[in-house]
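In: Return atomic coordinates for the entry below.
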Amino acid sequence: VKMTDVIVIGLGAAGVAALRKLHDAGLQVLGLEAADRIGGRIKTVKFGENNVKDLDLLDVSNLYLNNNNYIQTNGERVPEDKGKSIIGALAEEVARADKKTTKSVAECLREAGRTNELLNKHPTLSKPFIEYYERLNRIGAQGDTRYSKSLRSLEEYWPYPSKKIPVQIELNKEVENINWNADQSNQLVQVKCKDGSVYTAKRVIITASVAVLKERHNQLFTPSLPTAKINTIKDLQLCLLGKIYVEFTKPWWPKSPSYFQILWRDEDKAKFTSEERWITDIYGLDSVASQPNSLLTWVYGGGVEQMERQSLEQVQAGLNKLFDLVLRKQFNVTPIKSIVSVLTEENGSGGAMELSEPLYQGDIPVVCFAGEATSHHRHWDVQGAVESGFREAKRLIKSLQSV
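Out: Here you go, the predicted model:
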């Protein structure tokens, strides 16, 4: 049995951030990663003539960048200044909203659609822009505004920890069980891996995804998690996001970078069959810096799962139908050369404060929870994941230094 100060389970952005902070504080740390590489969803994807650094947790909040093309699904463009004004009005409504209310962000936005002066001036654009804003900002709760992101958590940024950290890291170590009551007298935690190896630490940080916690929390923790924590995990809503890299024979968009924001009208959604419903969950296409002939297509919500059941040929056909409807009226869209879809992300919306609450032995935090879903401010992107890793590392540094 190997002993250390802190074990960090899961070495994505949150885990690496925690390792760095703990190491810099002089603590002995060990990182355990189930995969054969660190980085989690940050990885390089083979595509086209070059590799693409794919950030599955990338924050794509390009609301105020230049070269935004706001396009309704009937092919009509919305002037960029008007589009930015409407997006700005929605952002202002969220910023002004009472953060102490139990109201969700989606409910706030729906209300703004009825009461905001600027939105009332553009009634036909109000609903498409609100839907686009929700998708861009991962508001979550696909279909039910009551379960979208809370208004209580919406700011702050932390830099990504990119430099090497001289700490012990073990790959291909899938954690099977965390016994957080293994040695009450010394407040020790025992971590058992699927390959039979066992590690002991004074503290543990786990960065498992919401999906993993939902599926495995009963087997993963000994003793079982407190009822309040289990209820939080059960109630967390998953916000799905998928991506498709589309390579064209040559670029057809006017400038690089370019951002195409798709504004869906209900009557245009009706033009797609139930098998094609995933196409109506596409809300944006972005140029890719390292791939001058390619656009990155964003798919939101329930359409992600449906898209992943399609063959590449079906996906390409669906994209061509979308381009015929939306883009080819305004642009000379060149033929698609190749496509590749990327794994989805599953981020919890709501419950971040409760999920981030540690497991205690007495008043000692022995197991801490990190990961983007636990971020109090940005539970949808890399920055939120990093912030959560730093947050829990600071908690344990304070705890261990006070002993």
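In: From here on, just use CA atoms for contacts and neighbour counts.
Out: Noted.
In: Could you list the buried residues of the strand ranked longest in the chain?
Out: The residue-count maximum for a strand in the chain (DSSP state E) belongs to strand 336-349. Neighbour-count burial for strand 336-349, counted by 16 or more other C-alpha atoms under 10 Å, picks out 336, 338-341, 344-349.
In: Closest one to Pro223 out of the residues you listed, please.
Out: Closest approach to Pro223 among the buried residues of strand 336-349 (C-alpha to C-alpha): Gly348, at 24.0 Å.
In: ok, which stretches of this structure are helices?
Out: Assigned by DSSP state H, the chain shows helices spanning 13-24, 80-96, 105-115, 117-121, 123-136, 210-220, 227-235, 266-269, 302-308, 312-326, 352-355, 382-401.
In: Point out the most buried one among those helices.
Out: helix 13-24 (a mean of 26; mean count of other C-alpha atoms under 10 Å).
In: name the helices or strands packed onto that one?
Out: Counting contacts by 3 or more C-alpha pairs under 8 Å, 6 or more residues apart in numbering; DSSP states H and E, helix 13-24 packs against strand 2-9, strand 29-32, helix 382-401.
In: what's the angle between that helix and strand 2-9?
Out: Angle of helix 13-24 versus strand 2-9, following axes from the mean of the first three to the mean of the last three C-alpha atoms, to 10 degrees, is 140 degrees.
In: Now show me the structure for the sequence below, then we'll compare the two:
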Amino acid sequence: MWRVTIILVLVSLTMAVDKSVIIIGSGISGYSAASRLIENGFDDVIILEAEDRIGGRINTIPFSDGFIDLGAQWVHGQVNNIIYEMTHEHFEFGSTPFVEVPFTFLFSNGTKADQELFRTISKINFDIFLALDETDTFTGSFGEMFLEVLGEVTMNDSFPVFKDLDLKIIETMKENAERFINGYCALKSWFDMSAKLSAQEDEAGGNLHNTWKKQGFKTVFDFISKKLPDPSQHIDIDSKVQLNKKVTNINYNVIDANSKAVITCEDGSSYEAKHVIFTPSLGVLKKYHESLFTPTLPEQKVLAIKTWGFGAAGKVFLEFDEPFWSEEGEPFVAYEFLWLDADKDEAKAYNREWMLGISAFYIVDEFPNMLEAYLGGPKINQFEASSDEKIIEDCMWALEKFLGKSLPKPKAMTRSKWLSNENFLGSYSYPSMDAERAGVGIKELAESINNDNGEPILLFAGEATDEKYPGNTHAGVRSGFRAADEIISSYQ
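Out: Now for the predicted structure:
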């Protein structure tokens, strides 16, 4: 009888199903994938994280009397936004009133612009942006299409604001529109982004600037792990994370259904798993895909990696002893910068050209003494290479120029450095003209690689792999769930 028992035990061991999963990256995609897997009985999960922290491009840090975000900051949308849907009944969001409160327009020589005129033109610009998001037949760049439409608008009698308007004013507003789009979409130039592919992307409805107040975007991880709203349902994901584990190679060259992928790290350690979910940024893929994967990735996936856009945006936070931007109790949300040629030349002469990528300094929700600048454009590398002292000096030079007076120095400053960080190499993806011409895109970026039995061995997640909302944090959650679900379904 004992022989039969031993044989049955041995048989059950040989029939045990291998559900081991290694997730590369502990950003919102990897964290979401782990949550879904563990919740569905996949306990053999390891997350390898190159940084010394969890979060990826969500980087919430203590600052002033709360937390601010050097990476993802707003929950963009409420309708069809998976982050908002999982949190809003248990978290009271704030909002940055970009739509409700008009910007204050200033010239770089210290004079205040005609507010009514510039707010009218700015509204027309914004309406053009919205209209272009619905047009997917233009075969050209977003910048080309915007300028073409704006040119038609300025010649249209239905827009009397442009009648007899100084061409320099129109040119200034064109430049501001480009600064806004470059910063918003993490572009070096709006001529790099495909108008057609951009219009094919979706946007969650409702308020696009929901804030986490003083708690920061890190709060979302408590909801993904179900620590909130009910701690008794908490899924322990953090214990699965191994920090300072930079992956240098993923050998997914499986021979048969029982083979495992082998993951090698920079510190010499190695891991094996039946499934690998790769979540680092498209920037990392662009630079390292040839050395990261053995064998090399499929041709169409490589083409998509090379051609789909991935850019960098920058942030600066300045904290002052008290605000100097409220005038006579009027509502204030932002100073919009209108650069004059002489001041642009001065910025270039003193290595402050990165400042020309800033369209505005604006308030930070729940931090009454703080201003924030968001920038894009071709000089992000100059911004990141500058010392903290020079960043403060440059910001104050610009603010004093535009306000036409001396200002108190900030008591604290912090800023982002996404482009120069080898574990990110930028901020988020965008649909490029190169991708439009190559005829490849998110489908190829997201496609899994299967073994001979059709089981997924190498899967890809991250904001750049979500076909509906790329470039957004809710795309990261969706893609992590998608990859996890693909693994789960392969066992059903």
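In: returning to what we had before: just put the buried residues of strand 336-349 of the first structure in CSV and tack on distance to Leu325 of the first structure.
Out: Shown next, in CSV, are the buried residues of strand 336-349 of the first structure (distance: C-alpha to C-alpha, whole Å):
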residue, distance to Leu325 of the first structure
Ile336, 16
Ser338, 20
Ile339, 19
Val340, 22
Ser341, 22
Thr344, 25
Glu345, 28
Glu346, 29
Asn347, 31
Gly348, 33
Ser349, 32
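In: What is the equivalent residue in the first structure for Glu178 of the second structure?
Out: The equivalent of Glu178 of the second structure in the first structure is Glu131 (alignment by TM-score structural alignment).
In: For that match, list the residues it contacts.
Out: Residues counted as contacts of Glu131 of the first structure (C-alpha atoms under 8 Å, 6 or more residues apart in numbering) are Leu263.
In: what about it, distance to Leu263 of the first structure?
Out: 8 Å (C-alpha to C-alpha, to the nearest Å).
In: and what of Leu325 of the first structure?
Out: 12 Å.
In: Which position in the second structure pairs with Gly26 of the first structure?
Out: In the second structure, Gly26 of the first structure lands on Gly41 (TM-score structural alignment).
In: ok, back up a step: between Leu325 and Leu263 of the first structure, which contacts overlap?
Out: Common neighbours of Leu325 of the first structure and Leu263, counting by C-alpha under 8 Å, 6+ apart, are Thr73.
In: So Arg35 of the second structure is in contact with Phe223, correct?
Out: Actually, residue 35 of the second structure is Ser. It isn't Arg. No - assessed by C-alpha atoms under 8 Å, Ser35 of the second structure is found out of contact with Phe223, at 10.1 Å.
In: what's the neighbour count on Leu154 of the first structure?
Out: Leu154 of the first structure: 16 surrounding residues under other C-alpha atoms under 10 Å.
In: What lines up with it in the second structure?
Out: Match for Leu154 of the first structure (TM-score structural alignment): Asp202.
In: Could you measure from its match over to Glu49 of the second structure?
Out: In this structure, Asp202 of the second structure and Glu49 of the second structure are 30 Å apart, going by C-alpha to C-alpha.
In: Centroid-nearest residue for the second structure?
Out: Among the residues of the second structure, the one closest to the centroid is Tyr428, at 4.2 Å (C-alpha atoms, centre = their mean).
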